[in-house]
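Asks: Predicted model and sequence below, questions to follow.
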Amino acid sequence: MTRKYFGTDGIRGTANRWPITPEIAMKTAMSVGLAFRNGAERHRAVIGKDTRLSGYMIETAMVAGFTAVGMDVFMTGPLPTPAVAMLTRSLRCDVGVMISASHNPFADNGIKIFGPDGYKLSDEIEAEIEAMIESDLTGRLAAPSDLGRAKRIDGVHDRYIEFAKRTLPRNLSLSGLRVVIDCGNGAAYKVAPEALWELGADVVRIGVDPDGFNINRDCGSTAPDLLRRKVHEVRADIGIALDGDADRVIIVDEKGNIVDGDQLMAVVAQSFVEDGRLAGPGIVATVMSNLGLERFLGGLGLGLKRTKVGDRYVVEAMRAHGYNVGGEQSGHIILSDYATTGDGLVAALQVLAVVKRLGKPVSEVCHRFDPVPQILKNVRIAGGKPLEDDRVKATIDDAEKRLGNQGRLVIRPSGTEPLIRVMAEGDNQDLVERVVDDIIDALKKVAA
């Protein structure tokens, strides 16, 4: 299905450039409002955002769009994506919107949309919305007496903090743990440190001074070196790094080692098995998750169901097949007993609960398997379809034959950037590196 506006995670691009313009934002809100409005009663939308300067522009445009089709709007200000999903259900809204480009730099922004159940939209609904964005909606605007109202709502931070805390046993305290939390100067800069402090942790805060421009800049889950240095400096037990909208998490142990989403899923899965809480015959992850995770789960008698990249595809598979743990190597961890989307803070709290229960260092708790060598490289493309070139196809076929049954090859266009991502993994690191380099070279020649 070819889509013009929506990618793997909503609509995303450079702020004030197509498609992240006030005009498209307003028409998106109008289209979403019309798609979810049914019946004669008042309808509601909730809008959250991260800390990007352009969030004000997009928020205002979307408020205009929703109210123009007769929807009332609640505005939360900066708040994590999972909090917006939670509030969509809690406030009995018809739709929820998160304005964020997640881990991207400040100049980018995006629009993520949740249905009334708090889940991201299906491809089919997004296609319907795209068709409406392209159409003339003038005749479907609300009458002057039916325009929506907009208001900023208070107390949303406290509501989310309580929600996050309730995912842990009531008697569990994080007292005795020194935790460094890096909020990436993003949406969780208030709620995440406060939740950890209320649970009893000794909290050291970094990445909590957003200025509209510094979100994800040399901090957060995609740039964990700052966190590693701070963990070493204050001799912390653990470091937690969130991305700009706090739906993903990366952890740093007390030795400064980075713990990715695959290891975190392994920790949570084994913990859920031991507690009798794991639903389904295993967990769900994407094609990018390491083969070592699959082998680890196999040793526990569990399976790994793989999906294409994108946390919403993980969620769709979890819902369809009855799983309650899933995620991505990048740190999106979905625990459907608690949330409808990835929640970096809630995932980190589950890991902290295991650390407290076992009484062991994070470096031991969070190293459940040795990952097989995995190489991921990107090629920037100007356009066209280089993956359909015969020379590229021949190189990929040869690479698959060389890897045989001892490895995996995943090649895919990025859903958010003009890139092609090439990933290979296997027990022979030299072979894996050669395979990736050969494909990258072939793509560069075609894309040049």
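Replies: Yep, it's here. Numbers count the residues shown, from 1 in each chain.

Asks: When you work out contacts or count neighbours from here on, use the C-alpha atoms and nothing else.
Replies: Fine.

Asks: And for the one helix or strand G33 maps to, what's in contact with it?
Replies: Element membership for G33 (DSSP states H and E) is helix 22-36. Residues from elsewhere that reach helix 22-36, judged by CA atoms under 8 Å, 6 or more residues apart in numbering: 16, 18, 45, 57-58, 61-66, 68-69, 71, 94-95, 115, 128-130, 132-133, 137.

Asks: got another, please set it beside the one above:
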Amino acid sequence: MGRLFGTDGVRGVANADLTAELALGLSVAAAHVLAEAGTFAGHRPTAGVGRDPRASGEFLEAAVVAGLASAGVDVLRVGVLPTPAVAYLTGALGADLGVMLSASHNAMPDNGIKFFARGGHKLADELEDRIETVYEQHRTGAPWERPTGAGVGRVSDYDEGFEKYVAHLIAVLPNRLDGLKVVLDEAHGAASHVSPEAFARAGAEVVTIGGEPDGLNINDGCGSTHLGLLKAAVLEHGADFGIAHDGDADRCLAVDGAGEEVDGDQILAVLALAMREAGTLRGDTVVATVMSNLGFKLAMEREGLQLVQTAVGDRYVLEAMKAEGYALGGEQSGHVIVLDHATTGDGTLTGLMLAARVAATGRSLAELAGVMRRLPQVLINVPDVDKSRVKTSAELATAVAEAERELGATGRVLLRPSGTEPLVRVMVEAADIEQARSVAGSLADAVKSALG
């Protein structure tokens, strides 16, 4: 069995790759592993379970709840809420674990399962590996202890999660948003009600698009992966700026008042300076991944801030932040972690804090984001290749070396197998966009040739 867990949980086409049987089995295995690890020692365990609006989330939620309850875990169903809300509630309610059903920015047919440990933190790799092992043992017939009678878990709905989470978001804002007009693109996803409510309570005038989920339209031509509608809406409504989330709202991208994109690197840069000014940027350090634009690194150096870079994936950003006590980290894709207020990327919180900086300074988002200049960057996704051989292919290593020689000190190359999709990402940065495109295209062809 190949590894089920990717960089962000278990993900695949719902009812094909990710079946009800798999969801149930993984939930049972997770309960057993966490019990063995001492998480449930001395008390009856509790889990919070949430989901995004995908139609498949309905049957997958039922399977997860059944698996947990059958393993003796009491379950609180928190309903349709963003991933960071489920993480927050896992900690706030003192639950022993949390489960979120979402495929984030993926298209509607996909779904996924994310587990959170006590406190709302993502599980360590070794626990995920152990869950896979136990799941496989159960799947192939190994018996497991099944509670009966009063030992089975009880299931109830927790309807207060929405209000508790929104109140948390408002409470941590440094200032109100009065006077701002903001367009929110909710991707017909999990934050369709949460984000507009939070921005409105904070004082902003809110225009919402992509806020009518029907179970089938999540991420469909909207949200953080399709910014065209948001750009048009910002211009149409004369808004100060726009915010876009993905399906589970752990991402935030922005569009300034002129309709220009503000990516995760720029958002990180704006928040880093705001937090340094407030005295909350511990160690004057920001954590980002190797995918961050070279312009971000140069901006941080110019501002006298330290940059720690990690592998791609917000879990690795979080690990580095927790290891050294850093307060801010994130990814170019819009995963931003403000560790004092969240245990994972939180798109709504990020958008609110970005808006708070605009309101507090009286400067436009475009002016604030100008702290860094993005170097031309080209990203090509190469599908239908053997992504497991990216690091071992001699042919590909030769192509990368040739590309690096061509770019010299003015650019860089990064090849990365996707952790959530069957493809390889080719990223090239250069001082000139045409050179970046040329090198990226050549490398994409090399990937197809070497790994196809």
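Replies: Looks like it arrived, so ask away. Just so it is clear, the structure is predicted and the values come from calculations on it, not from any experiment.

Asks: picking up where we left off before, could you tell me which of the contacts of helix 22-36 of structure 1 belong to strands?
Replies: By the criterion of DSSP state E, membership of the contacts of helix 22-36 of structure 1 in strands covers 45, 71, 95.

Asks: JSON lines please, covering these and showing neighbour count.
Replies: Converted to JSON lines, these look like this (neighbours: other CA atoms under 10 Å):
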{"residue": "A45", "neighbour count": "29"}
{"residue": "M71", "neighbour count": "31"}
{"residue": "V95", "neighbour count": "31"}
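
Asks: Output those as a markdown table; include the columns distance to F36 of structure 1.
Replies: As requested, those are exported to a markdown table (distance: CA to CA, whole Å):
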| residue | distance to F36 of structure 1 |
| --- | --- |
| A45 | 10 |
| M71 | 10 |
| V95 | 7 |
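
Asks: which one of these sits closest to I420 of structure 1?
Replies: V95 (32.4 Å; CA to CA).

Asks: what residue of structure 2 takes the place of that closest one?
Replies: Residue mapping for V95 of structure 1 onto structure 2 gives L97, with TM-score structural alignment as the criterion.

Asks: Same question for A164 of structure 1.
Replies: In structure 2, A164 of structure 1 lands on L169 (TM-score structural alignment).

Asks: Sort out for me which of the contacts of helix 22-36 of structure 1 are in helices.
Replies: The helices, defined by DSSP state H, take in 57-58, 61-66, 68, 128-130, 132-133 from the contacts of helix 22-36 of structure 1.

Asks: Quick check on these: which are buried?
Replies: Among these, the ones that count as buried by 16 or more other CA atoms under 10 Å are 57-58, 61-66, 68, 129-130, 132-133.

Asks: can you tell me which of those lies nearest to L278 of structure 1?
Replies: Taking these together and measuring to L278 of structure 1 by CA to CA, the closest member is I129, at 35.7 Å.

Asks: coming back round to it: thought the match of V95 of structure 1 was touching K122?
Replies: No: contact between L97 of structure 2 and K122 fails when scored by CA atoms under 8 Å: they sit 9.6 Å apart.

Asks: Now the common contact residues for the two.
Replies: 115-116.

Asks: check which helix or strand covers R315 of structure 2.
Replies: Using DSSP H and E, R315 of structure 2 falls in helix 314-324.

Asks: Tell me the counterpart residues of that helix in structure 1, please.
Replies: Aligned by TM-score structural alignment, helix 314-324 of structure 2 falls on residues 311-321 of structure 1.

Asks: how big's the offset between that stretch and structure 2?
Replies: In this overlay with structure 2, the average offset of stretch 311-321 of structure 1 from its partner residues is 0.5 Å by mean CA distance after the TM-score superposition for structure 1.
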